[in-house]
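*Asks:* Okay, predicted coordinates and the sequence, questions at the end:
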Amino acid sequence: MDKLQSLLEERGPIKKIGVIGMGYVGIPAAALFADSAEFDKVLGFQRNSPTSGYKIDLLNSGESPLKGEEPGLEDLLQKVVEKDKFECTPDFSRLGEMDAVTLAIQTPFKDPKDLLPDFSALEAGIRHVGQYLQPGMLVVLESTITPGTTTGMAREILEEESGLKAGEDFALAHAPERVMVGRLLQNIQEHDRIVGGIDDVSTQRAVDLYEPVLTKGRVIPMSATAAEVTKTSENTFRDLQIAAVNQLALYCEAMGINVYDVREGVASLKGEGITRAILYPGAGVGGHCLTKDTYHLERGLQIAKQADLDFPQEPSLYVTARHINDFMPEHMYNLTVEALARINKNIANSKVAILGWAFLNDSDDARNTPAEPYRDLLIDAGAEVKVHDPHVLLYPDVEISQDMEEVLDGVDAVVVFAGHRQYYSLEPRQLQELSGQTHPVIVDGRNVVEPDAFIDAGFVYKGIGRGDKNGHEVK
């Protein structure tokens, strides 16, 4: 009998699970594992650091540190804590008690130009696991990673730290997260789960881990590297779709037409064999995933090119799409400058209110928010900037207010960066009164306001893709 298979049968079914990384992926995953009758205990591992150690007490009291709208999460946390099925701990030595350990740790790029990811946090997590790894355990990477990482770096570190051999003494797999903030529990339960082990035995053990938490979703087994490519490419394709409609929006602005009319027309073409998955344009792309997963995929491609395989020499379509989406905050800045110029105001010394710091509507997730490079451009130009967000309470070096009236008081320009629900009810007369301006500026990056209502009230309006309105007469 295969040595690993024998060890797994000796250990028996997975009963104790460790989840490293108490964030947007790890917290809901741990809660769902703990809620399953198949598992006895789940430990969430969180460093007791100055910046994130506060999560430990919150989670152990059944409270979620994730703010914004996250249906069902806090109720589920309270349930599994009360049943003593979930506990958060900073004691990584307890990893040795687990049957399976998952790692959900961020994997950013310090500088995408060099295609070198910052795996320092992930490496530290893997080393923790390796130090306490026991024969017959399963280790699963859920982080989005460069193709080849599971069978390469992760395997090497685990073997070096433990003295054990992957595929013989312990199981190793990659099962990438596929969640969106605002529907974390639903996504984990209903989305199909990609599971890729370094061998068939590892794959099956990982399947056994994830199947109990799926409701509508199914497990799709494959190799570890194929799973890595699946995750990076699905986010790359979404980024590509967004870039396509953002480019279209820029074209429509230049041609004086409404991108939303064009979008509706394109989306109307339906029928067998027809796919026109056109998304919506906006002020920019944020979040932890889409802003860097293209570079993970591209890095994997660069590694593959070293094998002397024949590839097209054209610039990468995916990286070009990334550049388009990264340009959108700069375009928002250009629209702001143009709008202020129409009322003979210079960006320098102008007062600008940014509405929405989170990258996603009705969320507190501000990772890689496109509002930040926009704010930086304003400050560099000499503008005074205030930020409002109902969900984001704290952000490094940025003061964020939940008082809309205070933020809008005396501003020259109101700029919408997030499609939070409350921004859809903005009233032009109220904004005009708060601003104290006869002709205040509004720049809409998420199509949340009705242009004509603001134009009729005397606003100078600019909107992404609204070439039909951006050149209006000031009333």
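*Replies:* Alright, I've got the coordinates.

*Asks:* hey, let's count contacts and neighbours off CA atoms from now on
*Replies:* Will do.

*Asks:* And the helices in the stretch 1-150 of the chain?
*Replies:* Secondary structure of the stretch 1-150 of the chain (DSSP state H, counting those that start in this stretch): helices at 3-11, 26-35, 54-60, 73-82, 120-132.

*Asks:* Tabulate the ones you listed (TSV), appending mean neighbour count and distance to residue 357.
*Replies:* Converted to TSV, those look like this (neighbours: other C-alpha atoms under 10 Å; distance: least, C-alpha to C-alpha, whole Å):
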stretch	mean neighbour count	distance to residue 357
helix 3-11	16	47
helix 26-35	25	23
helix 54-60	18	22
helix 73-82	19	23
helix 120-132	19	25
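
*Asks:* Included below, for side-by-side comparison, is a second structure:
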Amino acid sequence: MNLYNQIIKKKEKIALVGLGYVGMPIAIAFAKKADVVGFDLNKQKIEKYLEGKDPTNEVGDEEIKKSTVHFTYDEADLKTAKFYIVAVPTPINQDKTPDLYPVEEASRIVGRNITKGSIVVYESTVYPGVTEDICIPILEKESGLTCGIDFKVGYSPERINPGDKVHRLENIKKIVSGIDEEALDEIAKVYELVIEAGVYKASSIKVAEAAKVVENSQRDINIAFMNELAMVFDKMNIDTNEVVDAMNTKWNALGFRPGLVGGHCIGVDPYYFTYEAEKLGYHSQIILSGRKVNDSMGEFVADAAIKQIVLSGKAPKSAKVVILGLTFKENCPDTRNSKVSDIIGRLHEYGISPIATDPWVDARTAKAEFGILLKNMSDIKDIDCVILAVAHDEYKKMSLQELDGIFKSGENSEKVLVDVKGIYSQKELKQAGYRYWRL
């Protein structure tokens, strides 16, 4: 194959299928080196890109405006490409089993449009075997072509970290794999056009698929350990962050801290791994236990808030509560699988209907995904309890005076601050008369 040479000479195009937090930055990066078609079924999303707007805030409006990517929601445009990258979400169902519909549908779309000599690379997170056992048969059925003879397939797990301006697509080493050596070499050369950190050639597609789910499962387990410690230390009246600070003075400490674990990767990928393991007759002893701990943290935080409200002398049902932050992590607009929803759900059980603010989220998203009223920070006042759920820079920069302005004043007005991310000074707030609790 000489597809790489045809791409750099701009005689063939690269197509991105799925233009979210992963696909869109990849499309923008490749467009600096090659001709790129950016496809997504979401017409409204494509229209935003065509207007030069970046709803993900991953690359910014200016990069979108000056990019040469051909943004489209018309799948017929995919016929003009030869190298396809599939970057659609792979969520989980209500019962925690993998929801493969997006990647299956993407395979059908690509299959209808590929021609002989094409290469299809999947970036969506899947359990080992999905690419070869599920996606390739769909591609063959839809195209009438034979994989390995008429077209090639590979897998290269995405490692983009939404909101992270330090660890970017270009400087994170890229795992690549292919159906055979020829495919692997072509795929590696194409990705090396934009990956400055270089590529790692996995020995097989299954190895590359497994690497993705395992790297996130490992992180999930480590955070689960810290979350379990946080729950125990809370009963011991020991501050977890102070323990971690002390522990981190040792050279081989891992540095993990407790927190809410959501998002499209860490909160999802372990279920993909354990799903396939259970199909093979192995029931996870560690991974699912870690998931159980991490999935319980939203309720734990809400319960802690209720306890602090009671200790302040207020009735929880009549307390006015505000949540700062709704996204799954700081400094990005991504609300997918945000565990802040678990805090909200638990507060509802106590008869509390909290309000929220988040400079990264619009009111419609807050209402649709969380069923909560979103307010501007300037409109929030007379609050009994503040739950800092997400460590956006806007909240880190708040002065004590600004924080004071949120709360109710007068009698029976002890300020309750629940700091999930531990971003404020415990000593300073307690000296200021706050009832302060942090995870």
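*Replies:* It's in. Keep in mind it's a predicted model, so treat the numbers as computed, not measured.

*Asks:* Ok, which of the helices of the stretch 1-150 of the first structure comes nearest residue 212 of the first structure?
*Replies:* Taking C-alpha to C-alpha, helix 26-35 is the member of those nearest to residue 212 of the first structure, at 8.0 Å.

*Asks:* matching residues in the second structure for the closest one?
*Replies:* Under TM-score structural alignment, the match for helix 26-35 of the first structure in the second structure covers residues 23-32.

*Asks:* Could you pull out the helices in the stretch 151-300 of the second structure for me?
*Replies:* Under DSSP H, counting those that start in this stretch, the stretch 151-300 of the second structure gives helices at 181-191, 205-236, 240-247, 269-279, 287-295, 297-311.

*Asks:* by contact count, what packs against the third one?
*Replies:* What it means is helix 240-247 of the second structure. helix 205-236 (3 or more C-alpha pairs under 8 Å, 6 or more residues apart in numbering; DSSP states H and E).

*Asks:* what stretch of the first structure does the helix it packs on fall on?
*Replies:* With TM-score structural alignment as the criterion, helix 205-236 of the second structure aligns to 224-255.

*Asks:* And the matching stretch, what's buried?
*Replies:* Buried residues in stretch 224-255 of the first structure, defined by neighbour count with 16 or more other C-alpha atoms under 10 Å: 224-233, 235-236, 239-253.

*Asks:* before we move on, what about stretch 397-405 of the first structure?
*Replies:* 400, 401, 404.

*Asks:* Next: stretch 449-465 of the first structure.
*Replies:* 449, 451, 454-455, 457-465.

*Asks:* Run through the residues that contact whichever residue in the first structure pairs up with residue 299 of the second structure.
*Replies:* Counting by TM-score structural alignment, residue 299 of the second structure lines up with residue 330 in the first structure. Residues counted as contacts of residue 330 of the first structure (C-alpha atoms under 8 Å, 6 or more residues apart in numbering) are 373, 374, 377.

*Asks:* and which of these is nearest residue 444 of the first structure?
*Replies:* residue 374 (13.3 Å).

*Asks:* what residue of the second structure takes the place of the closest one?
*Replies:* Under TM-score structural alignment, residue 374 of the first structure pairs with residue 343 in the second structure.

*Asks:* next one: residue 17 of the first structure
*Replies:* By TM-score structural alignment, residue 17 of the first structure lines up with residue 14.

*Asks:* quick one: that match and residue 1 of the second structure, what's the gap?
*Replies:* 15 Å (C-alpha to C-alpha, to the nearest Å).

*Asks:* for residue 78 of the second structure, same thing?
*Replies:* Residue 78 of the second structure is 20 Å from residue 1 of the second structure, by C-alpha to C-alpha.

*Asks:* With residue 360 of the second structure instead?
*Replies:* Counting by C-alpha to C-alpha - residue 360 of the second structure and residue 1 of the second structure are separated by 45 Å.

*Asks:* again, but for residue 68 of the second structure
*Replies:* 26 Å.

*Asks:* ok, now residue 382 of the second structure?
*Replies:* 67 Å.

*Asks:* Hmm, residue 18 of the second structure is touching residue 75, no?
*Replies:* No - the pair residue 18 of the second structure / residue 75 is not scored as a contact, 11.4 Å apart, by C-alpha atoms under 8 Å.

*Asks:* which of these two has more neighbours?
*Replies:* Remark: of residue 18 of the second structure and residue 75, residue 18 carries more neighbours, 25 against 15, as counted by other C-alpha atoms under 10 Å.

*Asks:* ok, now which ones touch residue 196 of the second structure?
*Replies:* Contacts of residue 196 of the second structure by C-alpha under 8 Å, 6+ apart are 170, 171, 172, 173.

*Asks:* and if we set it to 6 Å?
*Replies:* 170, 171 (C-alpha atoms under 6 Å, 6 or more residues apart in numbering).

*Asks:* What degree of burial does the counterpart of residue 302 of the first structure in the second structure show, as a neighbour count?
*Replies:* Under the alignment (TM-score structural alignment), residue 302 of the first structure maps onto residue 278 of the second structure. Applying other C-alpha under 10 Å, we find 11 residues neighbouring residue 278 of the second structure.

*Asks:* Excluding chain neighbours, what is closest to residue 278 of the second structure?
*Replies:* Leaving aside its sequence neighbours, residue 278 of the second structure sits nearest to residue 284 (C-alpha to C-alpha, 6 or more residues apart in numbering; 7.6 Å).

*Asks:* What of residue 158 of the first structure?
*Replies:* residue 130 (4.5 Å).

*Asks:* I figured that neighbour hits residue 162, correct?
*Replies:* Yes - Residue 130 of the first structure lies in contact with residue 162 (C-alpha atoms under 6 Å); the separation is 4.9 Å.

*Asks:* any idea which element the match of residue 374 of the first structure lies in?
*Replies:* helix 340-349 (DSSP states H and E).
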